[in-house]
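Q: have a look at this prediction, sequence included:
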Amino acid sequence: MPEMITGKKTQRYSTEFKVKAVEWSHQAHRSVKGVAEALDIHPFMLSRWRKEYREGQFSMKRVKKAPPDAKQKIQEQDEVARLKRRVSELEEENDILKKFQRFQAEERRKRSDSSGNTEDSTE
């Protein structure tokens, strides 16, 4: 009778793959979650790799290449992050311009009020 096989099959990733993933996740504009999604791995696994990388515990494992669309996903995430930063900058500029317009309108109103009320209305 054949032996029963139970449980999930565990993926094995190469040290090169892990190092690349860790390096991507250390870049300032990238998050662990975003890199993990792009590489189709669990964020906890990437966090564990980051810890192992810090401690120098990587050992050679069987080779598994990154998904073919991982680089494209990361580029798309970078572009989205860049666009979000730009939108934020533009919204801030817009708010500043609105405040400046209100300030100018108040100044005009003050000038027109002070120049139009020269007559004394108490008789």
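A: Nice, thanks for sending it over.

Q: going forward, measure contacts between C-alpha atoms and count neighbours the same way
A: OK.

Q: separation between residue 13 and residue 103?
A: Per CA to CA, to the nearest Å, residue 13 is found 60 Å from residue 103.

Q: the more surrounded of these two?
A: residue 13 (15 against 12; other CA atoms under 10 Å).

Q: secondary structure class of that one, three-state.
A: What DSSP: H, G, I helix; E, B strand; the rest coil gives for residue 13 is coil.

Q: got a list of what the most centrally placed residue in the chain touches?
A: Note on the chain: the residue nearest the mean C-alpha position is residue 81, at 4.9 Å, using CA atoms, centre = their mean. By CA atoms under 8 Å, 6 or more residues apart in numbering, the residues touching residue 81 are residue 29.

Q: go with 10 Å
A: Contact partners of residue 81, counting by CA atoms under 10 Å, 6 or more residues apart in numbering, are 29-30, 75, 87.

Q: below is structure B, check it against A:
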Amino acid sequence: MPAYKTGKKTAQYSLDFKLKAVEWSYETHRTVKSVAEALDIHPFMLSKWRKAYRDGEFGMVKSQKIK
């Protein structure tokens, strides 16, 4: 059976990029949608990063919050 190749590559984002995107999205005058559009990523991806940040999965202290 032949090997299937999708040709589609998944973008890999650095931890620094994710943290900056999350921090930017927590600014009071910004929305997840507007930040995602500016960074050319899907809003769901940014929402997943925000949840991971809140859960401490980025190596941050779980109780730490962005103001």
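A: Now that the structure is in, tell me what you want to look at. As the structure is a prediction and not an experimental result, all values here were calculated from the model.

Q: who wins on neighbours among the contacts of residue 81 of structure 1?
A: Neighbour-wise, the contacts of residue 81 of structure 1 (other CA under 10 Å) top out at residue 30, 15 neighbours.

Q: that one and residue 4 of structure 1, how far apart?
A: Separation of residue 30 of structure 1 from residue 4 of structure 1 (CA to CA): 43 Å.

Q: residue 94 of structure 1 too?
A: 66 Å.

Q: which one's more surrounded, the two?
A: Each of residue 94 of structure 1 and residue 4 has its neighbours counted (other CA under 10 Å); residue 94 has more, 12 against 5.

Q: just tell me what the more buried one corresponds to in structure 2.
A: Pairing criterion TM-score structural alignment: no partner of residue 94 of structure 1 within structure 2 is identified.

Q: corresponding residue for residue 115 of structure 1 in structure 2?
A: Using TM-score structural alignment, residue 115 of structure 1 lacks an equivalent in structure 2.

Q: distance-wise, check residue 115 of structure 1 relative to residue 91 of structure 1.
A: Taking CA to CA as the measure, residue 115 of structure 1 falls 36 Å from residue 91 of structure 1.

Q: repeat for residue 111 of structure 1
A: Residue 111 of structure 1 is 30 Å from residue 91 of structure 1, where distance means CA to CA.

Q: just the helices in structure 1 please.
A: 15-26, 32-39, 43-55, 70-116 (DSSP state H).

Q: out of the ones you listed, which is the most enclosed?
A: Most buried of those, by mean neighbour count (mean count of other CA atoms under 10 Å): helix 32-39, with a mean of 20.
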